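>>> 3D, please:
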Amino acid sequence: MLLISTYVAQSPIEGLGVFAGEYVPRGSLIWKLNPKFDIFVHETEIGTLPAHMKGFIARYTYPHLEMQGYRVLDADNGRFMNHSLAPNTDFRIFDTGYALVDIAEGEEITCNYHEFDPGFVGFLPGMAATTLDAQLHANGR
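Okay, the predicted model is just below:
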């Protein structure tokens, strides 16, 4: 769950992004895993979903690194946070996210997806759903 004020808007990185609705000082805790706002979906549930929902799950979830077989869906603006190899946040500790630098009000908030999704390979049309299907198949689901 995001712990700071944010909004979603067009991003110069890709599609929509998350932008700071307030000034965020370097070192601030900006996100904390909260099961009331971060939905856990078990991989066995995904196979029965229609194709468009499998694509949604593939794009907007990431593996729960401490609960085997679960994926996490942020129910707030966090799901629109864009990937960057030079992010302004740190998500290396699975259940928390911090500001690496001062983030100005109106600045896009970015993260490195590899910090919490070791299988992330990027987004190309159809790639996310195909990658998730391959992961589920490899896990016997």
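>>> please count neighbours and contacts with C-alpha atoms only from this point.
OK.
>>> show me the strands in this structure, by range?
Along the chain, counting by DSSP state E, strands occupy 6-10, 16-20, 29-32, 38-42, 61-63, 70-74, 82-83, 89-90, 96-99, 108-111.
>>> who are the contact partners of residue 20?
Contact analysis of residue 20 by C-alpha atoms under 8 Å, 6 or more residues apart in numbering lists 4, 5, 6, 7, 103, 104, 105, 106, 107, 108, 109.
>>> neighbours of the second one, just the number please.
By other C-alpha atoms under 10 Å, 14 other residues sit near residue 5.
>>> check residue 52 too.
Burial of residue 52, expressed as a neighbour count using other C-alpha under 10 Å, amounts to 10.
>>> again, but for residue 58
22.
>>> and for the one 10 residues further on?
Around residue 68 there are 10 other residues, counting by other C-alpha under 10 Å.
>>> do you know how far it is from residue 50?
23 Å (C-alpha to C-alpha, to the nearest Å).
>>> what's the answer for residue 116, then?
In terms of C-alpha to C-alpha, residue 116 sits 26 Å off from residue 50.
>>> who has more neighbours out of these two?
residue 116 (19 against 9).
>>> the spatially most central residue of the chain: what's its closest spatial neighbour, skipping adjacent residues?
Taking C-alpha atoms, centre = their mean, the centroid of the chain lies closest to residue 79, which sits 4.9 Å from it. Sequence neighbours aside, residue 60 is the residue nearest to residue 79 in space, at 5.7 Å (criterion: C-alpha to C-alpha, 6 or more residues apart in numbering).
>>> next, the structure of the following sequence, for comparison with the previous one:
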Amino acid sequence: MMHPDTELRYINDVIGVGIVATKLIPKGTIVWISDDLDMTLKKDFVESLDETRRRVVDKYSYLSDDGDYYILHWDHARYLNHSFHPTCIDTVFEFNLAARDIYPGEQLTCDYGIVGVDEDFECVPEEGTSRTRVRADDYLYFSQEWDEMAKEAFKYFNSVKQPLKYLIKEEYAEEVKAVAEGLLPLPSILTLFVDESEDDDDEDEDQA
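Here you go, the predicted structure:
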């Protein structure tokens, strides 16, 4: 679910539509959070769809961490556009935070590299960055940068209004509270891409 102080607007002929803030959204605010209205579609089901519907699902959904499901948002969150200078940053807790103050009329964006795309694709050129493509392995090179953005945003978590806080999943609630209070470090976004059990198996094999 997207923050209530956002709406869908036409951006331009190249980008099409995007999500724009209607009021100031302060840094550290939850701007999007996964909720139980989002649709989870089995990969084999999506692959069985006719071309027309599959094209839409492919465009507006993303793969789950294990790659077995497509996640399709029920609200205008599906129109969150990409930027190499994102105004929103992902966390391991299935919500995004405002990476900086987002002013009325500004677009909410995220770095698609953090979602874990299947295939590389070219992006609209942006000033201030040498990146021109989102790559499937971006997490190998930019996870530390994304983690720092999330850590900085989390510093403001308890000092701003959080209209979506009630949707934080119970399994994350205590850890989110501890991270926000500075009692625990924020887990790296890299954990969404790396299977720790596989790493442990590799270490066991190395020691054998």
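>>> to residue 122 of the first structure, which of the strands of the first structure lies closest?
Closest of the strands of the first structure to residue 122 of the first structure is strand 82-83, at 8.9 Å (criterion: C-alpha to C-alpha).
>>> check contacts around residue 100 of the first structure.
26, 27, 87, 88, 89, 90.
>>> how about the helices in the first structure?
Secondary structure of the first structure (DSSP state H): helices at 43-46, 51-60, 127-138.
>>> okay, and the longest one goes to which residues in the second structure?
With TM-score structural alignment applied, helix 127-138 of the first structure matches no range in the second structure.
>>> quick one: residues in contact with that helix.
By C-alpha under 8 Å, 6+ apart, helix 127-138 of the first structure touches 43, 54, 55, 57, 58, 59, 122.
>>> same question for the shortest one.
Contacts of helix 43-46 of the first structure from elsewhere in the structure, counted by C-alpha under 8 Å, 6+ apart, are 54, 57, 69, 70, 71, 136, 141.
>>> give me the buried subset of those.
By neighbour count, with 16 or more other C-alpha atoms under 10 Å, the contacts of helix 43-46 of the first structure hold 54, 57, 69, 70, 71, 136 as buried.
>>> need the residues you listed in TSV with distance to residue 127 of the first structure, can you?
Shown next, in TSV, are these (distance: C-alpha to C-alpha, whole Å):
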residue	distance to residue 127 of the first structure
54	12
57	12
69	20
70	20
71	17
136	14
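>>> and those residues, which two are the farthest apart?
Of all pairs in these, the most separated under C-alpha to C-alpha is 54 and 69 at 15.4 Å.
>>> what would the helices of the first structure look like in TSV with distance to residue 12 of the first structure?
Shown next, in TSV, are the helices of the first structure (distance: least, C-alpha to C-alpha, whole Å):
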stretch	distance to residue 12 of the first structure
helix 43-46	31
helix 51-60	18
helix 127-138	21
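>>> which of these sits closest to residue 14 of the first structure?
helix 51-60 (12.9 Å).
>>> average offset of the closest one relative to the second structure?
On superposition with the second structure, the mean distance recorded for helix 51-60 of the first structure (mean C-alpha distance after the TM-score superposition for the first structure) is 0.7 Å.
>>> the second structure: matching residues for that helix?
With TM-score structural alignment as the criterion, helix 51-60 of the first structure aligns to 51-60.
>>> contacting residues around that stretch?
So stretch 51-60 of the second structure is contacted by 46, 47, 72, 73, 78, 79 (C-alpha under 8 Å, 6+ apart).
>>> any idea which of these is closest to residue 20 of the second structure?
Taking C-alpha to C-alpha as the measure, residue 20 of the second structure lies nearest residue 79 of the contacts of stretch 51-60 of the second structure, at 10.3 Å.
>>> I'd say the closest one and residue 20 touch.
No: using C-alpha atoms under 8 Å, residue 79 of the second structure is not in contact with residue 20; the gap is 10.3 Å.
>>> now for those two: what residues contact both?
residue 8.
>>> mind listing what the nearest residue to residue 19 of the second structure once chain neighbours are set aside touches?
Of all residues not flanking residue 19 of the second structure in the chain, residue 8 sits nearest, at 4.7 Å (C-alpha to C-alpha, 6+ apart). With contact set as C-alpha under 8 Å, 6+ apart, residue 8 of the second structure has these partners: 17, 18, 19, 20, 76, 79.
>>> enumerate every residue touching the second one.
I take that to be residue 18 of the second structure. 8, 9, 10, 11, 79, 80, 81, 107, 108.
>>> how about it, what's its partner in the first structure?
Alignment note (TM-score structural alignment): residue 18 of the second structure maps to residue 17 of the first structure.
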